[in-house]
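Trainee: I would like the atomic coordinates for the input below:
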Amino acid sequence: MKTPVISIIIPICNDDYPLAHYTGNAIGSIKQYTDLPYEIIIIDNGSTVELGGLKWDETVDQYVKNEENLGVAKAWNQGIKLAKGDYVAILNSDIQVFKHWAEDLIDALEHVDLAMATPMYAYPYGRAKKAQELRMEWIKKTPDQYLSTFNDFSCFMVRKEVFDKVGFFDENYGLGYGEDVDFRFKLEERGMVAKSTKRANIHHIGMATGHTLDNQGAKLGDLMKKNGEYTAKKWDLDKYGVPAFRRGNVAKQTIKGGMVVRTAKTGNKVYYIMEGKAGHVTDPETLQALGFDFGNVKLIPHDQFLEYDIVDPIKLKAKKPEPVKVDTDPVLGYRTNAKL
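Mentor: Got it, this is the predicted structure:
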């Protein structure tokens, strides 16, 4: 085996057959569409289901089996410590990648410190073809146009040396999300930048892996609330979700008179609430136009959500991208040809 350029880490907790098949699809897409030397590292958080004799430890390069679900942050950290590549890519087990995904994330890392792929939530069919169509559209653009502030940690990449500078993921989050928001804050506090690239488009089923917590009897809403409170205390968040280190440098976020919400039962789907109506927001550009920050999503009870009238999906004109600047604000600014 060649020395890997990319270490691809996939945590799994397969407690039913659909999840096991999603894992197989993820691995298959990586093997089909990754041209650079790579290794796949599976961190198994207590799976109870296998696929007809298929053994993950015979399918991937490194395999670690935990006897119970230790949480995403713990699994990510286990994988990072085993990684041999210069780049570390962390993927959900319910995604599929397509042509040039790795090259496009590495390209983004020439300009930012953490690069995320863009899930095609708005395109339910023909995803491989659509991914290439979108790539051909955005590859003609400049980095200030194809890099966006949309945040989604279902597929992201960093140089491995980043962890030497900011540390690993906070394992205090355990189950119930929040470790991604925390890590972005750690990057920003040190003047680093995290953005997604519209050139790398992936398929993400969304909440397929999250349902493992429901299957295990955990109350996802309670876990998310607990982790949200931990984040608020750790980073001294104000009522707008802005951490203390950022205050004074950031205008308070407003969402055009409404709010963006989700519930434990709606999963990754987010809805814009205004004047008693709820519209599903289907694309990153609309979220950006609304001024939405993925870390500031408001979780509301599902019963409260059902009180709103559900209207057609919302699509707004995105904000015009800011021009590329050099030596801008270290937290919010865009940096060209940034090297770590």
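
Trainee: From here on, just use CA atoms for contacts and neighbour counts.
Mentor: Will do.

Trainee: so where do the strands sit in the stretch 151-300 of the chain?
Mentor: Assigned by DSSP state E, counting those that start in this stretch, the stretch 151-300 of the chain shows strands spanning 155-159, 194-204, 259-262, 270-274, 277-281, 298-299.

Trainee: Also this sequence, please, to line up against the first:
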Amino acid sequence: MMGLKTSIVILNYNTIDYIQSCVESIRAFTEEGHYEIIIVDNGSKDGSVEWLKEQSDLKCIFNEENVGFPKGCNQGMTIATGTEIMLLNSDVIVTPRWHEQMIKALYSSDDVGAVSCITNSCSNHQQIPVPYKTVDIDELLDFAEKHNHSNPALWTMHFTLVGFCYMFRRSIYDELGDLDERFTPGNYEDDDYSFRIMKAGNKLLLCRDTFIHHYGSGSFVKKRTPAEEREHIKKYNALLEKNFGYFQQKWHVRDNLYKSIGPSVVALNDYIKPNQRVLIIARSRLMYICFLLSQGKNLRVDYLTDNTLDYDLMHHHCNIILCDDLVDGVNKLNSKYSGILISNTISDYSNMARLRNIISKYGDGAVIEENSIAKRGIK
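Mentor: Model (predicted):
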């Protein structure tokens, strides 16, 4: 890691216990001289500010009010001096070799723009089961010590990365700029940044060889009455709906299942053998490609779409076949496939019957129509 220094940007809002344990774990498990910690405090009233001011090795920004996640991160990135920038939640405990392994993945190829890791509590297919029930630090670290061994075979291309632990090259930030503050107070700004990174020609890697602990929802941990909890959930769901609406408007995403892994692609993976070739006919289902390529089968995956966004985001790294007319596109294929998946995202297509009729010439393997999870050719 000669010459590298990661600027770790952490937001804090009334999570003094979490921010203390997070900072202590970074100090314990990150090589000295190869990181700086930038804390943006969003108007905490729990003693966090006083504690942070006592720490001589932290760079701190103190806001008088809660400015939200995107703006707070932008403030921290503005004063970052590192060769990489990492957005890290305050409610995490980092673990042995976490940083050096993610650095190794980030610089494994010139086209890797950002990386993240796996954890015990997260969405986006970044969560794994853990053997500890409560947060026993010794058990947690014992698990991480056994798990965290660098293995490039476990670096898998991912479609988006969650902002709880999100590291990207400084050059990415210099090119793309800040998080979009229109997602304030937070949610979907990490998906948006992932899309921006991919559209610029870079890929995202999930480091499945690297585990850190995530408490989850660390800024919302105060105990609530049942009535307060219902009101909190109502407001949170309204925020998700509002921010997804903006994300959908910005990127023309069809629905909020663009990161999902449906039973159809799982069924296809179960059927397909190593080194075979498969075809996906879909819109806004790029996560299916990432899932199939992460299974260690060395599959060749073709993805036929009439969705320009799909092509823009991933054609640098996968065989994305863009066509104006899907039936015409299928007719022009010249490969044989051991499995074909027709996504329900094209179920409205007026020539679906024609599509069904012509795909048989591309092989006698499985044909899965996602609408009904109907399978032909699976034995």
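
Trainee: Tell me which of the strands of the stretch 151-300 of structure 1 sits most buried.
Mentor: Most buried of the strands of the stretch 151-300 of structure 1 by mean neighbour count (mean count of other C-alpha atoms under 10 Å) is strand 194-204; its value is a mean of 27.

Trainee: post-alignment, that strand versus structure 2, mean distance?
Mentor: For strand 194-204 of structure 1, the mean deviation from structure 2 after alignment is 1.1 Å (mean C-alpha distance after the TM-score superposition for structure 1).

Trainee: matching residues in structure 2 for that strand?
Mentor: With TM-score structural alignment applied, strand 194-204 of structure 1 matches the range 204-214 in structure 2.

Trainee: on that earlier part again, now the strands of the stretch 151-300 of structure 1 as CSV including distance to Tyr125 of structure 1?
Mentor: Shown next, in CSV, are the strands of the stretch 151-300 of structure 1 (distance: least, C-alpha to C-alpha, whole Å):
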stretch, distance to Tyr125 of structure 1
strand 155-159, 20
strand 194-204, 10
strand 259-262, 24
strand 270-274, 20
strand 277-281, 18
strand 298-299, 29
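
Trainee: List just the one of the ones you listed that sits closest to Ala108 of structure 1.
Mentor: Evaluated over those, closeness to Ala108 of structure 1 peaks at strand 194-204, with 6.6 Å, by C-alpha to C-alpha.

Trainee: For the stretch 1-150 of structure 1, which segments are assigned as strands?
Mentor: Secondary structure of the stretch 1-150 of structure 1, counting by DSSP E, counting those that start in this stretch: strands at 6-12, 38-45, 62-66, 87-91, 95-96, 114-119, 147-148.

Trainee: Off-centre distance for the longest one?
Mentor: Pointing back at strand 38-45 of structure 1 there. Strand 38-45 of structure 1 sits 17 Å away from the centroid of its parent chain (C-alpha atoms, centre = their mean, to the nearest Å).

Trainee: can you check the fourth one too?
Mentor: Here the centre of strand 87-91 of structure 1 is set off from its chain's centre by 11 Å, with C-alpha atoms, centre = their mean.

Trainee: how far apart are it and its match in structure 2?
Mentor: With mean C-alpha distance after the TM-score superposition for structure 1, strand 87-91 of structure 1 averages 1.2 Å from its match.

Trainee: Kindly report the same for the first one.
Mentor: Between strand 6-12 of structure 1 and its aligned partner residues in structure 2, the average distance after superposition works out to 0.8 Å, using mean C-alpha distance after the TM-score superposition for structure 1.

Trainee: what's the distance between Pro323 of structure 1 and Met136 of structure 1?
Mentor: 21 Å (C-alpha to C-alpha, to the nearest Å).

Trainee: and the nearest residue to His214 of structure 2 once chain neighbours are set aside, how many neighbours does it have?
Mentor: Leaving aside its sequence neighbours, His214 of structure 2 sits nearest to Val92 (C-alpha to C-alpha, 6 or more residues apart in numbering; 4.4 Å). Burial of Val92 of structure 2 is recorded as 23 neighbouring residues (other C-alpha atoms under 10 Å).

Trainee: all helices for structure 1, in order.
Mentor: Taking DSSP state H as the criterion, structure 1 carries its helices at 17-33, 56-59, 72-82, 101-108, 127-138, 143-146, 162-166, 179-189, 211-215, 220-235, 284-289, 302-305.

Trainee: Show me what the fifth one is packed up against.
Mentor: Read that as helix 127-138 of structure 1. strand 194-204 (3 or more C-alpha pairs under 8 Å, 6 or more residues apart in numbering; DSSP states H and E).

Trainee: Give me the angle between the strand it packs on and strand 87-91.
Mentor: For strand 194-204 of structure 1 against strand 87-91, the angle by axes from the mean of the first three to the mean of the last three C-alpha atoms, to 10 degrees is 50 degrees.
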